[in-house]
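Peer 1: Mind looking at a prediction? Sequence and model below.
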Amino acid sequence: MADTRIKKARRPLIVFLTILVIAAITLGVGSYLGKASWKPKLALDLEGGTQLVLTPTATEGKVAKDGRTEVTNEDLNQAIDIIRQRVDASGVSEAEITSQGGQNIVVSLPGKPSEETLNLVRKSAVMVFRSVLRDSHQVAAVSPKAFEEQAKQLAVTPEGPQKPEETAQRLAALKQAEELSKLTPEEIATRLADENHDGKISDAPVSAPKDNSDPAWITEKTLYDFYLLDCSDPTKLNDNRIEPDDKAIAACGSEGHSKYILSPVDIQGSEIKNATAGLEHSGPNGATTGQWEVVLEFNSKGTDQFTQVSQRLFNLKATDPVRSRFAIMLDGVVISAPSMNAVISGGSAQITGNFNSKSATALANQLKFGSLPLTFKVESEQQISATLGSDHLQKGLWAGLIGLLLVIVYLAWSYHGLALVALGSLLMAAISTYLAVVLLGWQMGYRLSLPGVTGLIISIGITADSFIVYFERIRDEVRDGANLVNAVETGWEHAKKTILISDAVNILAAVILYVLAVGGVQGFAFTLGLTTLIDLAVIFMFTHPILVMLLKVPFFGEGRKWSGFDAETLGATPTIYAGRGRVRAPHERRSIADRRAERKNEAESANEEEAN
């Protein structure tokens, strides 16, 4: 029976120690490969990081009378929530995102964030879907004669023929646009510095377009903008410009060497219900191509719109392949312009391009959490020092060490030798917590803040409290007359219920704090919940098994003085089954001569009874 109990106690102990060894080996391999560090990642208050100040830029309908961008508290709070969701989804924790002066947004990211994470903050993620009217190959081949024909067509409007002088001005503008297309960006800039084209180029369609694929949307200004658009200039790909939804526009491709003339907006990005990143599948067997893609899911309204657009573009595929293309625009740049190869009615679309795992995930996060309610530009981006620094961290660690020593002194005074079990439990909890924090920092970007350190210090009391509850239950059983073996088993059955309830309350409080709070309070809640879970693992897989196994050690099992199982500590004299229907107190140790004399007396008594 005793051997069975030992085996049952040994199994969870072996599993627990094996998990710790595997975690340590994993971290060691990651450190050797240069992907991980043995040091926990620190948050903004302890390490510093990167700070970005975002300023809203003027857009139509958002400009106040004084010329500044009109910003409401609702817009600002919505933007902060979206940016926080993006940053959290990228795996960065302990970021600080606040408003400044009711106008700007300050984003502080701990450590050295990746470029993908910074882009999640920089980009507005305004997505729209437009039809392709012409691309760079088509328009670049237009001859001067074609420009004259286009000018004659543009000279006729619903109001009647234009005046001859106006037609001449338009024709001159078109010819000049064609000439400018042959110049370098520097030469174009010089020409524009000397000439003023205001009032010469029309921005109105010649006639009412039939649909968004109708070339009638192309105006003189559209062509003019197209020829002056230099997509090799990086600023053209990062200016986050917002174009009018109801007009044709000229836009660059994200790769920097293609440009398009696009129709008015077909579908708004706000109609996207979800976005996920994954490997592209093709063929009847669904084999992966090795290329990353972003899959969009539209809501019901977007699904209806996308069905109609795909039908229109698919009908153009045979007669005009260019106009059968569908441009997906993000922050004013075409990130993909695929051909419509079928009518899509399921409300799902794929974005493909030069994606990798990180860029596809970043784009999916941007789209999934929506566009910002305002267009922002990065006013400043700079490195900032720690707000508290290593000095406060050292003080926090000293406070934890002092608290640990006081707990150890109390346990040694109250429970004597059994304090070693409590100390071992605290050591296992500390090692487990350290490995968990470092591994989470490596795999999920978790960072330890000063409130998080506070949560770790509180865990000392949580682990010690679980041991005390367990031992006091054992003491109650001994007072009721149970022997040590039964007291440990029965006490555990009662204690584990109390421990589970107590830790469940802590976990519930941690979850509520984490969900409702932000910033440092979230860090405290996370470490509180993490260490409570670790406490459960330690008490079930280490503390209880060790106590069961200690009963096989004479110093503890026989309840010797200062063992913690002695009569003085337990408050009663526990008994141990001694065989032949007898019990004895564990501290009643007898010499070999005494035991021999007792057996001799028993034999003589038996002989006398037989003789009689």
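Peer 2: Yes, it's here.

Peer 1: C-alpha only now, for contacts and for neighbours.
Peer 2: Will do.

Peer 1: Wait, residue 43 touches residue 451, no?
Peer 2: No. If you go by Cα atoms under 8 Å, residue 43 and residue 451 don't touch, sitting 10.1 Å apart.

Peer 1: Could you check which of these two has the larger neighbour count?
Peer 2: Set residue 43 next to residue 451 and count neighbours by other Cα atoms under 10 Å: residue 43 wins out with 28 against 21.

Peer 1: Return the residues in contact with the more buried one.
Peer 2: Under the criterion of Cα atoms under 8 Å, 6 or more residues apart in numbering, the neighbours of residue 43 are 93-95, 110-111, 447-449.

Peer 1: separation between it and residue 508?
Peer 2: Plainly put, residue 43 is 24 Å away from residue 508 if you go by Cα to Cα, to the nearest Å.

Peer 1: now swap in residue 501 and tell me
Peer 2: 11 Å.

Peer 1: What residues sit buried inside the longest helix along the chain?
Peer 2: The helix that spans the most residues within the chain, counting by DSSP state H, is helix 484-516. The neighbour-count check on helix 484-516 (16 or more other Cα atoms under 10 Å) flags 484-485, 487-492, 495-496, 499, 503-504, 506-507, 510-511, 513-514 as buried.

Peer 1: Pasting the second one now:
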Amino acid sequence: MAAPKKGRGPSGGQGRPGRTLALILIAMAALTGAMFWSGDTTPRLGIDLAGGTTITLKASPEPGQSQSAVNQTNMATAVGIIERRVNGLGVSEAEVQTQGEENIIVNIPKGVDEEQARKQVGTTAQLYFRPVLNVAGSEPAQPTPSGSPSPSGSASPSKSPAPGASAGGDKADPPAAGAPSPSTTAQGRPVPAGLQKAPSPKASPSTAPSGAPSAPTTPGATTPAPDAKLQQQFTALNCADDKQRGKVGKARPQDSVVACSKNSSGQWEKYLLGPAELNGKDVDDAKGVIDQQSGQWIVQMDFTNEGSKKFQKITSKLSQQPSPQNQFGIVLDGEVASAPYVRETLSARAQISGNFTQQSAQDLGNILSYGALPLTFREESVTTVTAALGGEQLRAGLIAGAIGLALVIIYLVAYYRGLALIAILSLLASAVLTYTLMSLLGPAIGFALNLPAVCGAIVAIGITADSFIVYFERIRDEIREGRTLRPAVERGWPRARRTILVSDFVSFLAAAVLFIVTVGKVQGFAFTLGLTTLLDVVVVFLFTKPLMTLLARTKFFGGGHPWSGLDPKRLGVKPPLRRSRRVSAPIDPKEA
């Protein structure tokens, strides 16, 4: 019969525990190095610790909509609109995300007025139709010797915010031969094809420099010339600068305004726009569809009764203007989503044609349909935390964690003595893995350590210590049965392993359910609890067990030193009794 390999226990223990320890130590070093390399050496703090405002919005259908309107598509559209609105406040590192099926969480860092933030995220997004007075490239315009504007690439609507047009000539280019013509809908009604994405601008000797906006001068002009201050703002505007772009577009509907957009080639363009002629409430419905005649994607718009009258009036005027004054900008929250030009007078129904893809046509249709947010949102809760209060909460959480950890260590030292060293080293390994992962998950997935998450980390100390206790007690049970330490370490591991896995599985399952069914800050507690539970399994299997195997080979632990925590006398192990021959006792005869 072949002898068992050296170092391998009778229960399938690890034959080379040193390699396993080296593996987890290398992983810890790699995570620590990645943390320092990324520059994020501390976990990202949540609003309740760093200070700021958290707004929880609950979605419900618009009047006349069914509950099915609260779906993933509409929620994603709402998140995009609200995110643009929050960014319009000049907020950095703001977070807008869905939680569950009906909630949107808006986290705004400190330094932002709470009342202004609440108005921005909870109110209807503003969609306006404004006539275009001038278009230019994104850089501050400089007049060329010929007086012609620098041409920019043709624009095509894309994901919001997306441009619709860029034109700089005196006259709109005629539509291409393949441009969609009036078509018939499924209901049999003709659809006017009076709107088309503006072509690429062409230089013209008579065109004013792009830095000097020119107002319409022909009869039927829709707006008066903008004032000199707005003209200077348009000339100096650089849409490629985030700070400058964040300050434009904030004007009353009756005022002229400058706005930015990005064309199909990814270049920023700036627009000078007149007062709003329509708003998002005038659009009854809009959607991206395929033109049956051309096979191209187009966007169909239906207006309300009041919107039809306004649209007919503005398109009648714009169709008589030269380019770019024959365009109107569809402006969502201060950015131009599209800027088609008008070829004829339109009223109740119109279509926008151009080089649309399916996605860009559907995105523009969503923008037009949801000039307001696609759903109604009401505030479920608004929480504002100052930086000072957040710092106090963080300190209180850390103190509570330190007290809990100290009590656990005191108990381990008092009861397990030398075995407490293994438990403390395992807790340190778990702490290093938890800290580095939390620091890396901040920039990776946006994880922020809030106060409930700190509570989850504190609870995890007890869960991790419980795993050590289970293993230690199994070893001590084996010693009580008369085995020496090295066989006891290997024989106690299979039973301890089974108990640890079942316990951690129940803990992780509870964390997963809590993460799924809750919203808000409670999810931070559930996420941290689940993460630390997984790390507990890693540490016990790859650190505690091999470390215990190595220390069992030392004289201090293997010899059962009184301070090792494995002293047979302290564990109540009695020496085996000597076997002796029994003397049979005489049996008294029984009486009959």
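Peer 2: Thanks, I have the structure now. None of these values were measured; they are calculated from a predicted model.

Peer 1: burial measure for residue 410 of the first structure, as a count.
Peer 2: Neighbour count for residue 410 of the first structure, taken as other Cα under 10 Å: 13.

Peer 1: The helix or strand where it lies vs the second structure, average distance?
Peer 2: If you go by DSSP states H and E, residue 410 of the first structure is part of helix 390-415. Superposed on the second structure, helix 390-415 of the first structure shows a mean distance to its aligned partners of 1.7 Å (mean Cα distance after the TM-score superposition for the first structure).

Peer 1: What residues in the second structure pair up with that helix?
Peer 2: Mapping helix 390-415 of the first structure onto the second structure (TM-score structural alignment) gives residues 391-416.

Peer 1: and residue 541 of the first structure, what does it touch?
Peer 2: Residue 541 of the first structure makes contact with 12-13, 15-16 under the criterion Cα under 8 Å, 6+ apart.

Peer 1: Can you match the contacts of residue 43 of the first structure up with the second structure and say which hold?
Peer 2: Shared with the second structure under both residues aligned by TM-score structural alignment, their matches' Cα atoms under 8 Å, the contacts from these are 447-449.

Peer 1: Present those residues as a markdown table; the columns should include distance to residue 523 of the first structure and secondary structure.
Peer 2: Formatted as a markdown table, those follow (distance: Cα to Cα, whole Å; DSSP: H, G, I helix; E, B strand; the rest coil):
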| residue | distance to residue 523 of the first structure | secondary structure |
| --- | --- | --- |
| 447 | 8 | coil |
| 448 | 7 | strand |
| 449 | 6 | coil |
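
Peer 1: Closest one of these to residue 240 of the first structure?
Peer 2: Nearest to residue 240 of the first structure among these is residue 447, at 31.1 Å by Cα to Cα.

Peer 1: ok, residue 442 of the second structure to residue 464 of the second structure distance?
Peer 2: 24 Å.

Peer 1: These two: who's more crowded?
Peer 2: Neighbour tally, residue 442 of the second structure and residue 464, criterion other Cα under 10 Å: the higher count belongs to residue 464, 23 against 17.

Peer 1: Run through the neighbouring helices and strands of the strand or helix carrying residue 365 of the second structure.
Peer 2: Using DSSP H and E, residue 365 of the second structure sits in helix 358-369. Secondary-structure packing of helix 358-369 of the second structure (3 or more Cα pairs under 8 Å, 6 or more residues apart in numbering; DSSP states H and E): strand 283-290, strand 297-303.

Peer 1: try it again with 10 Å
Peer 2: Contact here means 3 or more Cα pairs under 10 Å, 6 or more residues apart in numbering; DSSP states H and E; on that basis helix 358-369 of the second structure packs against helix 72-87, strand 127-137, strand 283-290, strand 297-303, strand 328-332, strand 335-338, strand 349-356.

Peer 1: Go through it and flag the buried ones.
Peer 2: Buried-residue list, helix 358-369 of the second structure, by 16+ other Cα under 10 Å: 358, 360-369.

Peer 1: try stretch 445-460 of the second structure
Peer 2: Buried residues in stretch 445-460 of the second structure, counting neighbours by 16+ other Cα under 10 Å, are found at 447-460.

Peer 1: Of those residues, which pair is most distant in space?
Peer 2: Using Cα to Cα, the pair of those lying farthest apart is 447 and 459, separated by 18.8 Å.

Peer 1: just checking, residue 490 of the first structure touches residue 472?
Peer 2: No. Using Cα atoms under 10 Å, residue 490 of the first structure is not in contact with residue 472, being 11.8 Å away.

Peer 1: buried set for the helix holding residue 410 of the first structure?
Peer 2: For helix 390-415 of the first structure, a neighbour-count test (16+ other Cα under 10 Å) marks 393, 396-397, 400, 403-404, 407-408, 411-412, 415 as buried.

Peer 1: And those residues, which two are furthest apart?
Peer 2: Going by Cα to Cα, the pair spanning the buried residues of helix 390-415 of the first structure furthest: 393 and 415, at 32.3 Å.

Peer 1: How many residues are close by residue 594 of the first structure?
Peer 2: Neighbour number of residue 594 of the first structure under other Cα under 10 Å is 11.

Peer 1: Oh, that last question was meant for residue 113 of the first structure, not what I typed.
Peer 2: Residue 113 of the first structure, neighbours per other Cα under 10 Å, totals 13.

Peer 1: after whichever strand or helix holds residue 443 of the first structure comes which helix or strand?
Peer 2: Taking DSSP H and E as the criterion, residue 443 of the first structure maps to helix 419-444. Counting by DSSP H and E, the element after helix 419-444 of the first structure in chain order, helix or strand, is helix 450-479.

Peer 1: Check the mean deviation of that next one from the second structure.
Peer 2: Averaged out, helix 450-479 of the first structure is 1.4 Å away (mean Cα distance after the TM-score superposition for the first structure).
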